[in-house]
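Asks: next come a sequence and a model predicted from it.
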Amino acid sequence: MLFYYFDNHISLLPNHGYAPTVVVNAIGPICALAYAVTATMAVWEMGRLKEGRVWDSPIVRTRLRVAINAGVPILLVSGLMLALPAALAFVQTGVRPTVSSLVLLGQQLLICVAYIAIGYGVGFWTPRLISAPILGGLVYYFVAFSVAGYSYAWRHLVGYFFEPLMFGELPTRNALLAPLVLIGAVAVASTLIWISPRHLMLRCCVAAGIAVAGVPAAYSMVQSWGASTPVVTGAAPVVCTGKSPEVCMPEISAAKLDFVHTQAVSVARELKVAGISETPRLITDRLSDGRHQRSSTDAVWRAQLTAGVTRGDVRYQIALSSLHFPCAGPDQVIVHTASLWVATTAGEGPAYEKLLDRWAARADSNAAAVAEIKKQAREARAESRDKQQAWYEKLLADACEEAP
């Protein structure tokens, strides 16, 4: 509870009503501590069973059954450490949990189960007074300091949500499975060593084989990943309406969908009359794209619809979404020129000029460039429709030819 409130700024990061973001923001800071506490308690509990000579007594229940019964309170504690911050975050933000958000929490609980098994294995063969704090410290270091290591693979294999999820994002299946493969393999190997008093050498060989196979298998899943956790986008539910164009927005902002559709139809009609582009099949909200923003195409325009509704400039956002270049890095001065002309055509020129004025205020060289941008756009608007269209098409081509 105290840990949650000390890290309250994490739980209140922007979530846009997206439940997986709420869960990750809440449990990310505490999962390393939860794993360490789980492993420490498991070592201590196994040591207690050994000191009580439970394994030497003629009991009817198997060692596994005894260990499971003893591990239930440990799992309840670790589960509470993870579930309570998530529950508090849901209450505090007013967001309802979803299946995808509970899957993220479930993965953390499975890792806790694995650490119980690892702690049992360590506690079975070592004195608990020594091994319990040592294992707890090692687990905490293994998880919490993974982001400080030189190897990106390390941070992806420990089951640590070290960065927030953006709206519409979810970790990929392999991102969730990789920590379970690594820690699960070690847990199974650890369990085989103490699970039965018979065939110790055979069980040790099998355990070694599982561990040796599990570690490279997990590493092979993450070795090509970069610094960030791989995610899939578009996971948030959306609502769509209309045709030619169809407009889609996330459920959280769908109350304004009819208004946005009306504005989208108006902007698309004005741009079509100006000869800029044909009416797109779909206009969708960039919010669902997460951190991996995609460019618009002729058929699909990607606009900041939710942000536009909030700021009152949704027409401006739709107009700019129609602009896309045939290369990845177009010349920025030409981009601004084309954007100003498109925005002016849609009746949103003053909004883009304010953006240019802020850019011009940063440096004298910017001010000169902005003056030229405004001049070219103004002169183009004075020409006939056909000349404007030809000028615009040449501008798009020049943007890629003059790109650095």
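Replies: Cool, got the structure.

Asks: okay, CA-based contacts and neighbour counts for the rest of this
Replies: Noted.

Asks: residue furthest from the geometric center of this protein?
Replies: Pro58 (51.5 Å; C-alpha atoms, centre = their mean).

Asks: isn't there a helix covering that residue?
Replies: No: with DSSP: H, G, I helix; E, B strand; the rest coil as the criterion, Pro58 is coil rather than part of a helix.

Asks: now do Ala255 against Met249, distance only.
Replies: Ala255 sits 9 Å away from Met249, taking C-alpha to C-alpha, to the nearest Å as the criterion.

Asks: more neighbours, the two?
Replies: For Ala255 versus Met249, neighbours defined as other C-alpha atoms under 10 Å are more numerous around Met249 (27 against 12).

Asks: looking at this, the more buried one is in a strand?
Replies: Yes: judged by three-state DSSP, Met249 forms part of a strand.

Asks: show me what contacts it?
Replies: Contacts for Met249 (C-alpha atoms under 8 Å, 6 or more residues apart in numbering) come out as Val238, Val239, Cys240, Leu257, Thr284, Asp285, Leu305, Thr306.

Asks: just these: which are in strands?
Replies: Val238, Val239, Cys240, Thr284, Asp285 (DSSP state E).

Asks: got TSV for those residues, with neighbour count and distance to Pro326 too?
Replies: Below are the ones in strands among the contacts of Met249 laid out as TSV (neighbours: other C-alpha atoms under 10 Å; distance: C-alpha to C-alpha, whole Å):
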residue	neighbour count	distance to Pro326
Val238	17	29
Val239	15	30
Cys240	18	28
Thr284	26	20
Asp285	20	21
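
Asks: for comparison:
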Amino acid sequence: MAAWESGTLRQAGVWEMSTTRSRFQIAAQSLVPVVLLAWAMLIVPVGTALLMEGVWPTWLSLRPLMMGLITIVSHAAIGFAVGRWVPKVVSAPLLAVATWVAVAFTVTVDAPWLRHVSGEFPEQLMFGEAASFAALWPHVAMTGSIALAVALLWTPTRQAWLPPALSLCVLVGGTVGTYTAVKDYGYNPPLLTGETDMSCVHAMNGGPQVCLPQVTASHLPQAAEDTEQVLTSFREARVDRYPKLITDTLPDGRFAKPSNESTWRAPLTLAAQRNDLKFAIVLAAVGLDCSRPDPFLRRVTIAWAAHITHTQDSWKAFQARIDRGTSRSDVDDRLTEVLSLSRQQQADWFNDSVTKACAH
């Protein structure tokens, strides 16, 4: 649309007229309706979705929209510059296709930095995630540097070499600067996680806090009850577990954070939806917090924990998923041997096995 407006002005001979307005003022006034219409194309769907859901946006949730509104101005300036020199019947459809291809296909090339400066936020955010400032400003800077570069070419000056030289400097500086900023991002931009309100209750007197997102807080009473039962079962088995916080991993988005001795992270909401909340807490209580525990020791320790917490059915279903039909007799035989030991020996074996599972 900007290219079309620019071409219309060129056909009308506006640039050859003697006028009291600067060419930048003429361009700005011509682009106002174009920019407003493009803004409406972004704002109306977002506003409609918010009205249908009956929620208010947060500042963090509006960041990608704000980025889009700013980049629209840059794209309008670029289109206006192209329409200044290329006939509008060519430039308008050509820019519509070329811009879409150039932006949309950045996620398909094996150069991750391109998707982080394309002008289109490349990720669909998961629950609890939000776009960080570091993930957004390169889009604005890259597109803005191109727009500023083409705008400098309009600048009237007695020295003909100066506008192209300044334009080239801005273009190179914008490209190098944004590349330097995003070259280490990989395929995912830096995201904020845990951006949701949480509700918490204490599982028992002086016990750990159990936290879920407010939107799933209806599962909190069951989560607190199951937590108390699991911790009681472990202590009766002479295995001490004293977490201060048991929190849901749902707000962590795609970047899971590891548990530690005082803070357990478990998929509580997802487990509650499967009616398997207690076993999710059992898995957290086992304490295999390393990234690649020994497969056999992992299975045996979880099987033992399921036995003492009376969640064997959940363990069997879990085992069927992780073993994918392979033989389970070794795990069952080892569990039978452990259960024949005294209570204190079982506790010692469990603590030692958890340590060894993460030692390799």
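Replies: On my side now, so go ahead. None of the values given here were measured: they were computed from a predicted structure.

Asks: any idea what the TM-score is?
Replies: The TM-score (TM-score structural alignment, normalised by the length of structure 2) is 0.89; 357 aligned residues with a C-alpha RMSD of 2.4 Å.

Asks: mind listing the helices for the stretch 251-400 of structure 1?
Replies: For the stretch 251-400 of structure 1, the helices defined by DSSP state H, counting those that start in this stretch cover 257-273, 305-311, 314-321, 332-345, 349-360, 364-381, 385-401.

Asks: report the inter-axis angle for the fourth one versus helix 257-273.
Replies: Helix 332-345 of structure 1 runs at 110 degrees relative to helix 257-273, counting by axes from the mean of the first three to the mean of the last three C-alpha atoms, to 10 degrees.

Asks: what range in structure 2 does helix 332-345 of structure 1 sit on?
Replies: Using TM-score structural alignment, helix 332-345 of structure 1 corresponds to residues 295-308 of structure 2.

Asks: mean shift of the matching stretch relative to structure 1?
Replies: Its matched residues in structure 1 lie on average 1.5 Å from stretch 295-308 of structure 2 after superposition (mean C-alpha distance after the TM-score superposition for structure 1).

Asks: ok, back up a step: OK, contacts around the residue farthest from the centre of structure 1?
Replies: Pro58 of structure 1 makes contact with no residue under the criterion C-alpha under 8 Å, 6+ apart.

Asks: distance of it from Arg48 of structure 1?
Replies: From Pro58 of structure 1 to Arg48 of structure 1 the distance is 17 Å (C-alpha to C-alpha).

Asks: got it, and Asp298 of structure 1?
Replies: Asp298 of structure 1 is 69 Å from Arg48 of structure 1, where distance means C-alpha to C-alpha.

Asks: and Ala32 of structure 1, how many neighbours?
Replies: The number of residues packed near Ala32 of structure 1 is 23, by other C-alpha under 10 Å.

Asks: for Glu401 of structure 1, same thing?
Replies: Close neighbours of Glu401 of structure 1, defined as other C-alpha under 10 Å, add up to 12.

Asks: could you do Phe145 of structure 1 as well?
Replies: A count of nearby residues for Phe145 of structure 1, using other C-alpha under 10 Å, gives 13.

Asks: how far away is it from Tyr160 of structure 1?
Replies: 10 Å.

Asks: which position in structure 2 pairs with Ala399 of structure 1?
Replies: Match for Ala399 of structure 1 (TM-score structural alignment): Ala357.

Asks: which residue, other than its chain neighbours, is closest to the equivalent of Leu114 of structure 2 over in structure 1?
Replies: Following TM-score structural alignment, the counterpart assigned to Leu114 of structure 2 within structure 1 is Trp154. Of all residues not flanking Trp154 of structure 1 in the chain, Ser146 sits nearest, at 5.8 Å (C-alpha to C-alpha, 6 or more residues apart in numbering).

Asks: again with Gln222 of structure 2
Replies: Leu277 (7.9 Å).

Asks: hmm, that neighbour is touching Ala271, no?
Replies: Yes: look at Leu277 of structure 2 against Ala271 with C-alpha atoms under 8 Å: they come within range, at 4.7 Å.

Asks: which one of these two has more residues nearby?
Replies: Neighbour comparison, Leu277 of structure 2 and Ala271: the larger count goes to Leu277, with 22 against 17 (by other C-alpha under 10 Å).

Asks: how near is the more buried one to Glu225 of structure 2?
Replies: Distance of Leu277 of structure 2 to Glu225 of structure 2, given as C-alpha to C-alpha: 10 Å.

Asks: cool, and Leu60 of structure 2?
Replies: Between Leu60 of structure 2 and Glu225 of structure 2 the distance is 34 Å, computed by C-alpha to C-alpha.

Asks: for Pro33 of structure 2, same thing?
Replies: Remark: distance between Pro33 of structure 2 and Glu225 of structure 2 (C-alpha to C-alpha) = 59 Å.

Asks: repeat for Glu53 of structure 2
Replies: Counting by C-alpha to C-alpha, the gap from Glu53 of structure 2 to Glu225 of structure 2 is 32 Å.

Asks: more neighbours, those two?
Replies: Glu225 (14 against 8).

Asks: looking at the alignment, what corresponds to the more buried one in structure 1?
Replies: So, by TM-score structural alignment, Glu225 of structure 2 is matched to Thr262.

Asks: quick one: His139 of structure 2 from Arg299 of structure 2, how far?
Replies: In terms of C-alpha to C-alpha, His139 of structure 2 sits 46 Å off from Arg299 of structure 2.

Asks: hang on, I meant Asp323 of structure 2
Replies: From Asp323 of structure 2 to Arg299 of structure 2 the distance is 10 Å (C-alpha to C-alpha).

Asks: cool, Met66 of structure 2 as well?
Replies: According to C-alpha to C-alpha, Met66 of structure 2 and Arg299 of structure 2 sit 48 Å apart.

Asks: the more surrounded of those two?
Replies: Neighbour totals were compared for Met66 of structure 2 and Arg299, and Arg299 leads with 21 against 17 (other C-alpha under 10 Å).

Asks: there's contact between that one and Val331 in this structure, I believe.
Replies: Yes: with contact defined as C-alpha under 8 Å, Arg299 of structure 2 counts as touching Val331 (6.8 Å).

Asks: excluding residues flanking it in the chain, which one is nearest the residue minimising distance to the centre of structure 1?
Replies: The centroid of structure 1 falls nearest to Leu165 when counting by C-alpha atoms, centre = their mean (2.9 Å). Nearest residue to Leu165 of structure 1, sequence neighbours excluded (C-alpha to C-alpha, 6+ apart): Thr21, at 5.1 Å.

Asks: secondary structure element for that neighbour, which one?
Replies: helix 19-27 (DSSP states H and E).

Asks: how many residues are close by Pro122 of structure 2?
Replies: 18.

Asks: circling back: gap between the residue nearest to Trp154 of structure 1 and Ala32 of structure 1?
Replies: For Ser146 of structure 1, the distance to Ala32 of structure 1 equals 10 Å [C-alpha to C-alpha].
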